[in-house]
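Enquirer: Following is a predicted model, sequence given first.
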Amino acid sequence: MFKSIACLVVVSVLIFSCNSSEKTEKTITVVDGKDRYDVYQGSEMANLMRGMHAFNLQLKEEVKSGKITTEFPEEFLKIHTAIFSESKSRNQTFDHYSGKFVEAQKLVFEKDSVVSLTERYNNAINLCITCHQTECTGPIPKIKKLLIK
């Protein structure tokens, strides 16, 4: 059941993130009876990264069990084109680390590797942490929880 919910969350986030074509972050107003709430709508990149986190949370459990039932999500390749929030921008450092992350994440799914599955998985997560140390450090504690100790 957890797998189904996690997959649904990942797919939902990735689908909704594909519909964002503006660079600015948005809020929408939700009316509940007489109350009005402004709800934050993240950038395409923020939504993609939330989806990556949800997917890797599920993948962590698969790696711990020693059996991967999923495949590399091609949606992750959107990391090279997704639109950032207004206050952030693509730069050489991000391009470098995002490319390395995609390579490392793909290695997790290779069946014939001599490197242990846990090590390959942690390598991919460590690349996320390393990139986030250069800018946008807020998610680091959440990302660190993805590591397998």
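Expert: Yes, it's here.

Enquirer: Please make it C-alpha for all contacts and neighbour counts, starting now.
Expert: Will do.

Enquirer: could you say what helices and strands the helix ranked longest in the chain packs with?
Expert: Longest helix in the chain, counting residues (DSSP state H): helix 44-65. Counting contacts by 3 or more CA pairs under 8 Å, 6 or more residues apart in numbering; DSSP states H and E, helix 44-65 is packed against helix 2-18, helix 117-134.

Enquirer: And here is the other one:
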Amino acid sequence: MKAYFSCVFVLLLLSCNSKEKVEKKVVITDGTKTYDVYQASEMSTLMKGMYAYNMQLKTDIEAGNEVSDEFPEEFLRIHSAQLSETKLRNETFQHFSGKFIDAQREVFIDSSLLSVKDRYNNSINMCLSCHKTECTGPIPKIQKLLIK
């Protein structure tokens, strides 16, 4: 009897530890149609990458690490990346995206009279300025990029 319980116990332990977690994919149907899951636009993907880059840059600046002098050329895709279906590349977007690129480039110029913290915050404030007029959803997240 003792051997039986020992075998059951070992099997339970092995079954708990050996199974890998399998992610379930949710498919939404109404019986006649299958709906596509949200796919981020090129612009959304680009901006998430810009956010990640600037979050690392913020960490480096706060730590007193030296900032690279190379502007990330990928940021220039802001002028050509495909927007979501509900957004248009209008004059306001063109204006702010140009100003953002100028401000972001300034972060990497050592000869500036402004501190790197001020130059960095200026570029993040350009993001906020645009998002206050166009797409307000990410504003709280963008505000986390500011160095206090």
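Expert: Sure, I can see it. Values in this document were obtained by computation on a predicted structure and should not be read as measured data.

Enquirer: Residue range in the second structure corresponding to the longest helix of the first structure, please.
Expert: The alignment of helix 44-65 of the first structure onto the second structure (TM-score structural alignment) spans residues 42-63.

Enquirer: from the chain's centre, how far out does the matching stretch sit?
Expert: 7 Å (CA atoms, centre = their mean, to the nearest Å).

Enquirer: what about it, how far off from the first structure?
Expert: Taken over the aligned residues, the distance from stretch 42-63 of the second structure to the first structure averages 0.7 Å (mean CA distance after the TM-score superposition for the first structure).

Enquirer: Would you mark the buried spots in that stretch?
Expert: In terms of neighbour count (16 or more other CA atoms under 10 Å), stretch 42-63 of the second structure has its buried residues at 42, 43, 44, 46, 47, 50, 51, 54, 55, 57, 58, 61.

Enquirer: As a markdown table, those with distance to residue 18 of the second structure would be great.
Expert: Output for the buried residues of stretch 42-63 of the second structure, formatted as a markdown table (distance: CA to CA, whole Å):
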| residue | distance to residue 18 of the second structure |
| --- | --- |
| 42 | 39 |
| 43 | 41 |
| 44 | 38 |
| 46 | 39 |
| 47 | 39 |
| 50 | 39 |
| 51 | 38 |
| 54 | 40 |
| 55 | 37 |
| 57 | 41 |
| 58 | 41 |
| 61 | 44 |
